[in-house]
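Peer 1: Sequence and computational prediction follow.
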Amino acid sequence: MRRISQGKHQALRRTGMQTLRAAVALPFLIAGAVKLVGLSGMVSLFHEIGLGQWFRYMTGGLEVVGGVLVFTRRWVLGALILCCVAAGAIVTHVTKIGGSPVPATILLAMSVALAAIGIRRYVREAEGHC
């Protein structure tokens, strides 16, 4: 078995992280934009949820802000925001609107993985500076 050089290993890790960030952020950015634009399907969905249209704007805003943050230096904060949004979507599917919570569950798992990677990095850095 051939060993990967240190430089190639770092390049693969960097590419993997960029891919995970994009895979987490893009669905939320699209969903957030759809909510903020106010497509009729979203308006009626949030009417069915029963919390008012302000909740649609808040949810869409959180999705967009979290999705954008995932591409910045504050990517861990973005991932944590998206974890909360995905968890809320799962609860809403199960308790209010029906439908499959599987897509939201997959997004939650990916968001948790991204946040965990970031938190682990912060902990390692903090331990190294003590």
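Peer 2: Nice, I can see it. Numbers count the residues shown, from 1 in each chain.
Peer 1: okay, CA-based contacts and neighbour counts for the rest of this
Peer 2: Will do.
Peer 1: For the one helix or strand Thr15 maps to, buried residues please.
Peer 2: Using DSSP states H and E, Thr15 maps to helix 6-37. By 16 or more other CA atoms under 10 Å, the buried positions in helix 6-37 come out as 20-21, 24-26, 28-29, 31-36.
Peer 1: Quick check: the residue nearest in space to the middle of the chain vs Thr19, distance?
Peer 2: Nearest to the centroid of the C-alpha atoms of the chain, with distances taken as CA atoms, centre = their mean, sits Leu82, at 3.6 Å. Per CA to CA, to the nearest Å, Leu82 is found 16 Å from Thr19.
Peer 1: what's the helix holding Thr15 packed up against?
Peer 2: helix 40-49, helix 53-69, helix 102-128 (3 or more CA pairs under 8 Å, 6 or more residues apart in numbering; DSSP states H and E).
Peer 1: One more to weigh against that first structure:
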Amino acid sequence: MTTTRPTTSPVRNIALWVLQIAVAGYFLMSAMAKFTNVEPAASTFEAIGFGDWFRHLTGVLEVAGAVALVVPPLAGLAGLALAVLMVFATLTEAFVSKGGVVTPLVLLVLCALIAWSRRSATARLRPRISAGR
């Protein structure tokens, strides 16, 4: 059985890479704020009752996601993981800290777009993972 890879126009591919790099940059900056105790990151995590450990864990997840966004085989999976993270960020902002939900919602949409656009690369990871490579 032969499978064909979906073709992507060069312009669309470049635009997607620009988006991935921009989103990765945002998540790196966001993570640095969590590691350096910059406001409002510190007070937000304190207000939701999780404190420093969860703030640092979130920062680590953001760094891992940002790095994976610029690794071609991992970009789709990173987009999916960061989209899930943004679902929880949106819910936390809306119901716990009563903050603005616009930023996490925009990031959720952008990460979901990356995950969808890079789904073929993500699908190619499955046989490699199940084979133990």
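Peer 2: Structure's in. What do you need? The structure presented is a predicted model; accordingly, all values stated were derived computationally and were not measured.
Peer 1: Ok, which of the helices and strands packed on helix 6-37 of structure 1 comes nearest Leu12 of structure 1?
Peer 2: helix 102-128 (15.3 Å; CA to CA).
Peer 1: Throw the helices and strands packed on helix 6-37 of structure 1 into a markdown table and include mean neighbour count, thanks.
Peer 2: A markdown table is the format used below for the helices and strands packed on helix 6-37 of structure 1 (neighbours: other CA atoms under 10 Å):
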| stretch | mean neighbour count |
| --- | --- |
| helix 40-49 | 14 |
| helix 53-69 | 20 |
| helix 102-128 | 15 |
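Peer 1: Pipe the ones you listed into JSON lines and attach distance to Trp75 of structure 1 per row.
Peer 2: Output for these, formatted as JSON lines (distance: least, CA to CA, whole Å):
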{"stretch": "helix 40-49", "distance to Trp75 of structure 1": "27"}
{"stretch": "helix 53-69", "distance to Trp75 of structure 1": "5"}
{"stretch": "helix 102-128", "distance to Trp75 of structure 1": "8"}
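Peer 1: between those, which one is nearest to Ala86 of structure 1?
Peer 2: helix 102-128 (5.2 Å).
Peer 1: Show me what the closest one is packed up against.
Peer 2: Using 3+ CA pairs under 8 Å, 6+ apart, helix 102-128 of structure 1 is in contact with helix 6-37, helix 75-92.
Peer 1: now the first one and helix 102-128, what's the angle there?
Peer 2: If I follow you right, that is helix 6-37 of structure 1. 130 degrees (axes from the mean of the first three to the mean of the last three CA atoms, to 10 degrees).
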